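Peer 1: build me a model:
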Amino acid sequence: MRLHGPALRLTIFVGETDQFHHHPVYTEIVHRAHKAGLAGATVLRGIEGYGASTHIHTTRILSLTEDLPLVIVIVDDAERIRAFLPQLDEIVDEGLVMIDEVDVIKYVGRRHERADRAHPGIAESG
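Peer 2: Below is the predicted model:
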């Protein structure tokens, strides 16, 4: 998949212990994004932060918490991102969901690179 030019960045802030049907919320979001064919999703684990609860979550040893902030970032074209939003309404009970307009400079998936290395000399069709 190639993505270039105007796109949307979907950023979702949740807690590490947030659950959806006995599964971590972040895992559910990533799996649904994959199933929806979105370009990619990345989960980033924060080392410290707070949200609506105003309780500070941190990795510092004296106040170590298991509920660290997580950020899921997904970038794709506007139509795909907007089509995915109803799924977030179902999954995210507590958190923050943001959309930003971005310009993608370069995005090339690795799958094609691996196929080219595995089968040198075979050109892709399509």
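Peer 1: could you use CA atoms for every contact and neighbour count after this?
Peer 2: Will do.
Peer 1: neighbours of the spatially closest residue to residue 30 that is not a sequence neighbour, how many?
Peer 2: Distances taken as CA to CA, 6 or more residues apart in numbering put residue 41 closest to residue 30, at 6.1 Å, once the chain neighbours are dropped. Look at residue 41: counted by other CA atoms under 10 Å, it has 18 neighbours.
Peer 1: this one next, for a side-by-side:
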Amino acid sequence: MKIPKQAQLLRIFIGENDRADGRPLYEAIVLKAREMQIAGATVLRGAMGFGHSSRLHTTKILRLSEDLPLVIEIVDDEEKIAAFLPVLETIMTSGLITLEKVQVLQYGTDNE
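Peer 2: This next block holds a predicted model:
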């Protein structure tokens, strides 16, 4: 799979407890991105964060450690990211989505 030097980074901020069709939302997003042959997706788990409700989610307070923040980063060309955005609208009920232009310096090797 080729990815252009100029690409887009789609960043999705959700909670660990967010669900889509009974399974974790992060899993639904990553599997859909893979199905649509997006170049790459990574899920990052945060140690602390808050969102629109200003409710603090942290590993330091045991009772709040169940819904830690997650960030999903997805990189591909602008067209593929644009095609993926309507899919996100159908499976997400809340969260924050950002887009930024990125420069890809390396993606895989010639042996793949």
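Peer 1: hmm, back to that, distance check, the residue nearest to residue 30 of the first structure against residue 101 of the first structure.
Peer 2: Separation of residue 41 of the first structure from residue 101 of the first structure (CA to CA, to the nearest Å): 16 Å.
Peer 1: against which helices or strands is the helix or strand where residue 85 of the first structure lies packed?
Peer 2: Applying DSSP states H and E as the criterion places residue 85 of the first structure in helix 78-91. If contacts are counted by 3 or more CA pairs under 8 Å, 6 or more residues apart in numbering; DSSP states H and E, helix 78-91 of the first structure sits against strand 5-15, helix 25-35.
Peer 1: mean neighbour count, the ones you listed: which tops it?
Peer 2: Most buried of these, by mean neighbour count (mean count of other CA atoms under 10 Å): strand 5-15, with a mean of 19.
Peer 1: need the contact list for the spatially most central residue of the second structure.
Peer 2: Nearest residue to the geometric centre of the second structure (CA atoms, centre = their mean): residue 72, 2.1 Å. The contact partners of residue 72 of the second structure, by CA atoms under 8 Å, 6 or more residues apart in numbering, come to 10-13, 26, 41-44.
Peer 1: can we see that at 6 Å?
Peer 2: Taking CA atoms under 6 Å, 6 or more residues apart in numbering, we find residue 72 of the second structure in contact with 11-12, 42-43.
Peer 1: ok, the residues you listed vs residue 105 of the second structure, which is closest?
Peer 2: Of all those, residue 105 of the second structure sits closest to residue 42, with 17.3 Å by CA to CA.
Peer 1: I'd assumed the closest one was in a strand, is it?
Peer 2: Yes: under DSSP: H, G, I helix; E, B strand; the rest coil, residue 42 of the second structure sits within a strand.
Peer 1: just to revisit the earlier point, thinking the residue nearest to residue 30 of the first structure is in contact with residue 74, fair?
Peer 2: Yes: the criterion here is CA atoms under 6 Å, and residue 41 of the first structure meets it with residue 74 at 4.6 Å.
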